[in-house]
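A.B. asks: Okay, sequence plus prediction incoming.
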Amino acid sequence: MSRNFDAIIIGAGQAGPSLAGRLTEAGRTVALVERKLFGGTCVNTGCMPTKAMVASAYAIHTARRGAEYGMTTGPISVDFARVMARKEKVRLDARAGVESWLKNMNNCTVLEGHARFESPTEIRVGEELISSEQVFLNVGARAAVPDFAGIDEVSYLTNSSIMELNHLPGHLVIIGGSYIGLEFAQMFRRFGSEVTVIEKGPRLIAREDPDVSDAIRAILEKEGVHIRLNAECIRFAKHPNGVAAGVDCTSGAPEVIGSDVLLATGRRPNTDDLGLDKAGVKTDARGYIEVDDFLRTNVPHISAMGECNGRGAFTHTSYNDFEIAAANLIDNDPRRVSDRIQTYALYIDPPLGRAGMTETEARKSGRKLMIGTRPMTRVGRAVEKGETQGFMKVIVDADTNEILGASILGTGGDEAIQSILDVMYAKKPYTTILRAVHIHPTVSELIPTVFGDMSPAT
């Protein structure tokens, strides 16, 4: 005998709890199933704990530069245990908040355990069988562990297990030169570790434009992070001092000896043990659940939100998935995944804020372009703060004046990019920003200037 609900939500990440809130407010009964930690990746191993650690690293780095600001200090030391304790409080408080909210939500039944489909409408959680004609999957993803030679013979960290680290690595070797890897690279270098980043590709964060990648590499190398590119045949072996990472690079030593290794080599969806075959739900070759523009799977009453659907790997896209699902189900508002503009940030210091197309993507589109750039050395706010690394870049369709994309690598870039993004959503021409009056002194006040200084792309 199963218990029936108006809706079942599997997973308490960024989309699930908010959807439960909207559904229960609308008078519907909801069962929410979570098998591990409430809050999902963002709260437990992603945004909140890592950005707490980034904040500690920033404070430590600024303290070391105290003399530049007229501050006299003694030698700066790092208490790594306190760094991790601060991180832990941030994530535990957030996790407890999500769990308390759900368990005290009217019309919401929280079940803790592993959910598996037994049919398209029936799901087993431990000894209990529940059913519904409306199911939402919000099961997230986890770190991918590639089949590197020797990987099973050595100890390694992922973005999840590094959250439990109880010692400061002497030399942290990071495999993967993209967003996750670079954030950890800079923070641990600032904590005092020697850091080497090993990347298979010819440059860091390959999805970004070459000028952005090169600038980020320069920022990291200036702080003493070692970068190894074009690393083929990555392999591992035990070493008396930790782990030996073998690399076949175009330059540099063929082996890097590290005390600790962090694998930052992508993600894989948590879809392999849900019994999706019994529900008839299709996944792609990588295991991501296939959804349409309204987040529905090939089984119409089953939807997938968040990282498991392969349509966005960020907290903000997961939350937007909730908004899309709720708008269509409750508000009779046909919102779509294709309505959103790609936007994200890389939280090194200074951060990279991105919106829309890269220059590379815009050029491939065949449009006539206008491009504007401005170094942060010419941004008054950055000069005042003593944080002048990076640059701004904007890309516009020369025929329609539509803003196609922007990159702001610099202090406040993750916040300043929002003003460009909002104009893009409003479908207004770049001249809307050009004529705007922004507050002085801010980073954002230079955005109209960079649009005004555009020239035709050659």
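C.D. replies: That came through, no problem.
A.B. asks: okay, CA-based contacts and neighbour counts for the rest of this
C.D. replies: OK.
A.B. asks: what comes into contact with the lengthiest helix in the chain?
C.D. replies: Taking DSSP state H as the criterion, the chain has its longest helix at helix 80-103. For helix 80-103, contacts defined as CA atoms under 8 Å, 6 or more residues apart in numbering pick out 17, 37-39, 43-44, 48-50, 52-53, 56, 108-110, 163, 166-168, 191.
A.B. asks: Flag every buried residue along it.
C.D. replies: Counting neighbours by 16 or more other CA atoms under 10 Å, one finds that the buried residues in helix 80-103 are 80, 83-84, 87-88, 90-92, 94-95, 98-99, 102.
A.B. asks: for the residues you listed, which one is nearest residue 228?
C.D. replies: Using CA to CA, residue 80 comes nearest to residue 228 of these, at 26.5 Å.
A.B. asks: Enumerate every residue touching residue 305.
C.D. replies: Counting by CA under 8 Å, 6+ apart, residue 305 touches 15-16, 136-138, 295, 318, 321-322.
A.B. asks: mind listing the helices in the stretch 251-400 of the chain by residue range?
C.D. replies: With helices called from DSSP state H, counting those that start in this stretch, the stretch 251-400 of the chain shows them at 276-279, 315-329, 359-364, 380-385.
A.B. asks: The structure to be compared is supplied as follows:
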Amino acid sequence: MTDHALTGRTFDAVVIGAGAAGLVTSSGLGLLGARVALIEKHRFGGECLWTGCVPSKALIRTAQTLSDARRGNLVGLPATEIKFDFQQVMQSMRETIARIQPHDDPETIRKKGVTTLQGTARILGPGRVAVDDQELASKRIVIATGSRPTMPPIANLQETGFLTHESALELDEQPRRLIILGAGPIGLEFAQIFNRLGSEVTVVELLDRILPREDAEMSDHLREILETEGIRFLLGHKAIAAACLDEGREITVRGADGAETRITGDEILVATGMRPVTQDLGLETVGVELDEHGAVLVDAKMKTTAPEIWAAGDVTGKLLFTHVADYQARLIVRNMFFPFRARADYSRVPWATYTDPTLAHVGLTESEARQRHG
């Protein structure tokens, strides 16, 4: 349900985007008694609920259970190969989403004093936001529009067809052979999920190692473990072309030595990164500046380059984690209405890649510490 007849309504704050950052910001302000409008174009709950944390961890749990059963002999139990139905696995994942979804439902949010709107938002000018054919007035605006998968410049990729981590969650038929482009956290988590479910997985990475933001020794050790499970890696290879075959798809990759290799698979999953969603928001009308990657520029208080406009979450391009979006949103709530301003500090942010084993760290890696402190 969406509130109607809002033309001419004035709010203390308008929040654009109902993912983690937008939900925390609007709920926090609403509970403080502010008059808040929360606008969402697609589904309330954002990436974490629908295409990120929740579904991926549900699939990881299923894949982990299968792997544990196969290795039962290591703990005195019979090694067991569990028969399963891929559609039932995917349905279980969707049921997990459905159980959690009510926490982010518009009705739940409205109980916190927030007005919810479903539609496309655009900033018309200072203090003015359009939602489809309605116009809202608000002195303060928060941009929390998140991010979406990047598309690498690969010849014929669009024509060939591909998956992202989002569309992979819509599969009802398991690919026998899966090509994954990108060896970052998303690519590796999906690689291990599908490998443990029985797919033949090949991971292509432009760099010479996986997880470049992690400690090199630890990421190399993780790669070795994943290789023993049967995942194939082509590191230092650039995907240059895609093509459809009579049975499946093909990716052509080029190594550092210039040699080209063709890889065939049933599906191609692109996991080469995320980019901020800032298009068609009208940011140029109010002077909100973007960085070279298209992220909204914010200071340590989460204020943009435009007066009375804040931003939080993936759209800021800082660290693309749900807990960072939550942290930034809480800073906005504090800084918007309280005199003692808080500043963001990302020096001790914990993060993890949910492979098995999990690779996690807090603060600087060894190489980063040596670069910074000698």
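C.D. replies: Okay, I see it. Everything quoted here is computed from the prediction, not taken from an experiment.
A.B. asks: The helices of the stretch 251-400 of the first structure: which one's closest to residue 337 of the first structure?
C.D. replies: It's helix 315-329; of these, that one is closest to residue 337 of the first structure (CA to CA) at 7.2 Å.
A.B. asks: okay, which residue is most central for the first structure?
C.D. replies: In the first structure, the centroid-proximal residue (CA atoms, centre = their mean) is residue 314; its distance is 4.6 Å.
A.B. asks: Quick check, that residue in contact with residue 308.
C.D. replies: No: applying CA atoms under 8 Å, one finds residue 314 of the first structure not in contact with residue 308, separated by 11.0 Å.
A.B. asks: need the buried residues of helix 80-103 of the first structure in TSV with distance to residue 448 of the first structure, can you?
C.D. replies: Below are the buried residues of helix 80-103 of the first structure laid out as TSV (distance: CA to CA, whole Å):
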residue	distance to residue 448 of the first structure
80	42
83	39
84	41
87	37
88	41
90	37
91	38
92	41
94	38
95	40
98	40
99	44
102	44
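A.B. asks: In terms of distance to residue 279 of the first structure, which of the residues you listed ranks first?
C.D. replies: Residue 279 of the first structure has its nearest neighbour among the buried residues of helix 80-103 of the first structure in residue 102, at 26.2 Å by CA to CA.
A.B. asks: how close does that closest one sit to residue 316 of the first structure?
C.D. replies: 20 Å (CA to CA, to the nearest Å).
A.B. asks: ditto for residue 202 of the first structure
C.D. replies: Between residue 202 of the first structure and residue 316 of the first structure the computed distance is 29 Å (CA to CA).
A.B. asks: before we move on, what about residue 208 of the first structure?
C.D. replies: Residue 208 of the first structure is 19 Å from residue 316 of the first structure, by CA to CA.
A.B. asks: who's more crowded, the two?
C.D. replies: residue 208 (19 against 16; other CA atoms under 10 Å).
A.B. asks: Just say helix, strand or coil for residue 188 of the second structure.
C.D. replies: Under DSSP: H, G, I helix; E, B strand; the rest coil, residue 188 of the second structure falls in the helix class.
A.B. asks: max-length helix in the second structure?
C.D. replies: Max-length helix for the second structure by DSSP H is helix 53-70.
A.B. asks: what angle separates it from helix 86-100?
C.D. replies: Regarding helix 53-70 of the second structure and helix 86-100, their directions subtend 130 degrees when assessed with axes from the mean of the first three to the mean of the last three CA atoms, to 10 degrees.
A.B. asks: What range does helix 53-70 of the second structure cover in the first structure?
C.D. replies: Alignment of helix 53-70 of the second structure against the first structure: residues 47-64, by TM-score structural alignment.
A.B. asks: After superposing, tell me the mean distance of that stretch to the second structure.
C.D. replies: Mean deviation of stretch 47-64 of the first structure from its aligned counterpart in the second structure after superposition (mean CA distance after the TM-score superposition for the first structure): 0.6 Å.
A.B. asks: who touches that stretch?
C.D. replies: With contact meaning CA under 8 Å, 6+ apart, stretch 47-64 of the first structure is reached by 41-43, 73, 76, 78, 83-84, 86-88, 90-91, 163, 183, 187-188, 190-191, 315, 347-349.
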